[in-house]
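Participant: The following comprises the amino acid sequence and a computationally predicted model.
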Amino acid sequence: MELENEKIYKMLMIHINDSQARRLEEFLEYINIHNYAVESNVNRAVSEKVKQKQSKTWPGSSSAFFIPMKENKVDDLLVKLKTFRMALPKGIVMSLWIVPFDRVIKSFYEEDIPVDDVLLEELKEKFIK
């Protein structure tokens, strides 16, 4: 049973052909997923016969999407992602990794974490002149 204050997160890492990355980004916005990161030109191997390594032997590249979310929201997103994938041409490769992790910090500025005042003054001297 999940405690009320306990936060259990997952990181969804989606790999998709670079040619479809913009569509996936638009889809995420459409379904109100606004907290994600995208990395383009990613080399990957999905299986022995399916690879995208930007070479003559294995042409193409992928984009990797990183989406942090609470664990209890994952199953709903999986249904939506499968539905999105089924709307794409059959040859498009889209895969997903789901990885557990502890915490999401959207803004260090607003997070309740103490500041090392001595180090802060040193950094201000070094970086803010």
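Facilitator: Done, it's in.

Participant: contacts and neighbour counts: CA atoms only from here.
Facilitator: OK.

Participant: mind listing the helices in this protein by residue range?
Facilitator: Using DSSP state H, the helices assigned to the chain run over residues 21-30, 74-86, 117-127.

Participant: Make JSON lines out of those helices and add distance to Met94.
Facilitator: Shown next, in JSON lines, are the helices of the chain (distance: least, CA to CA, whole Å):
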{"stretch": "helix 21-30", "distance to Met94": "10"}
{"stretch": "helix 74-86", "distance to Met94": "7"}
{"stretch": "helix 117-127", "distance to Met94": "43"}
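
Participant: Which among those helices is found nearest to Val42?
Facilitator: Taking CA to CA, helix 21-30 is the member of those nearest to Val42, at 11.5 Å.

Participant: ok, Phe65 touching Val42?
Facilitator: No. Taking CA atoms under 8 Å as the definition, Phe65 is not a contact partner of Val42, at 10.5 Å.

Participant: Next one for the comparison:
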Amino acid sequence: MTSEAQTCITSAVVPDELRLNVLPRYLGRHYLTGESYVYDWAARLCRSYQGGLWHFFTLSNGGFYMAPADSGRVHVRWHLNGYSDMMGADAFGVTVTLFALCHLSEKTLDDSVIERYHQLREFASQHTEAANILRAID
């Protein structure tokens, strides 16, 4: 194994009783804005999005993301880069959280939010639907 080999980043769902601490821990004082951005981006990227329960995930590299609890596939479309395709709920969650973190980092210029974006982007590149996620955020 070379030093350039990529370390496998794992995700773990946050138990319901620990959910309240997730966003303040990862987004600090921006947690309410960050959460609203996730739901807003979900609606922007998926016309059929109607809200619902979301799971929170922590990443072994220190990052996090949110994903809809519904495990179905959704149609995702982003007109600014021409992306239009189906993806699973977990990949959709990663995609939406990346858009939200990018938006939040532009608004706040907070280094910790920028770090969260890069941690999730690193995980996204290893996701089973990496090609789809990366095309959507390009």
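Facilitator: Cool, the structure landed. Note that the structure is a prediction, hence the values are computed from the model and not measured.

Participant: Let me see the TM-score of these two.
Facilitator: Superposed pair, TM-score by TM-score structural alignment, normalised by the length of structure 1: 0.33. Supporting alignment: 70 aligned residues with a CA RMSD of 4.1 Å.

Participant: So which residues of structure 1 form strands?
Facilitator: Residue ranges of the strands in structure 1, as given by DSSP state E, are 9-17, 37-42, 44-45, 51-52, 62-70, 94-101.

Participant: and those as CSV, adding mean neighbour count and distance to Glu26 of structure 1?
Facilitator: Compiled in CSV, the strands of structure 1 are given as follows (neighbours: other CA atoms under 10 Å; distance: least, CA to CA, whole Å):
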stretch, mean neighbour count, distance to Glu26 of structure 1
strand 9-17, 21, 14
strand 37-42, 14, 12
strand 44-45, 15, 23
strand 51-52, 20, 23
strand 62-70, 21, 12
strand 94-101, 14, 16
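
Participant: would JSON lines of these with distance to Glu25 of structure 1 be doable?
Facilitator: Shown next, in JSON lines, are the strands of structure 1 (distance: least, CA to CA, whole Å):
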{"stretch": "strand 9-17", "distance to Glu25 of structure 1": "11"}
{"stretch": "strand 37-42", "distance to Glu25 of structure 1": "9"}
{"stretch": "strand 44-45", "distance to Glu25 of structure 1": "19"}
{"stretch": "strand 51-52", "distance to Glu25 of structure 1": "20"}
{"stretch": "strand 62-70", "distance to Glu25 of structure 1": "9"}
{"stretch": "strand 94-101", "distance to Glu25 of structure 1": "13"}
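
Participant: what's near enough to touch Met94 of structure 1?
Facilitator: Neighbour list for Met94 of structure 1: 14-17, 85 [criterion: CA atoms under 8 Å, 6 or more residues apart in numbering].

Participant: Great, nothing more from me.
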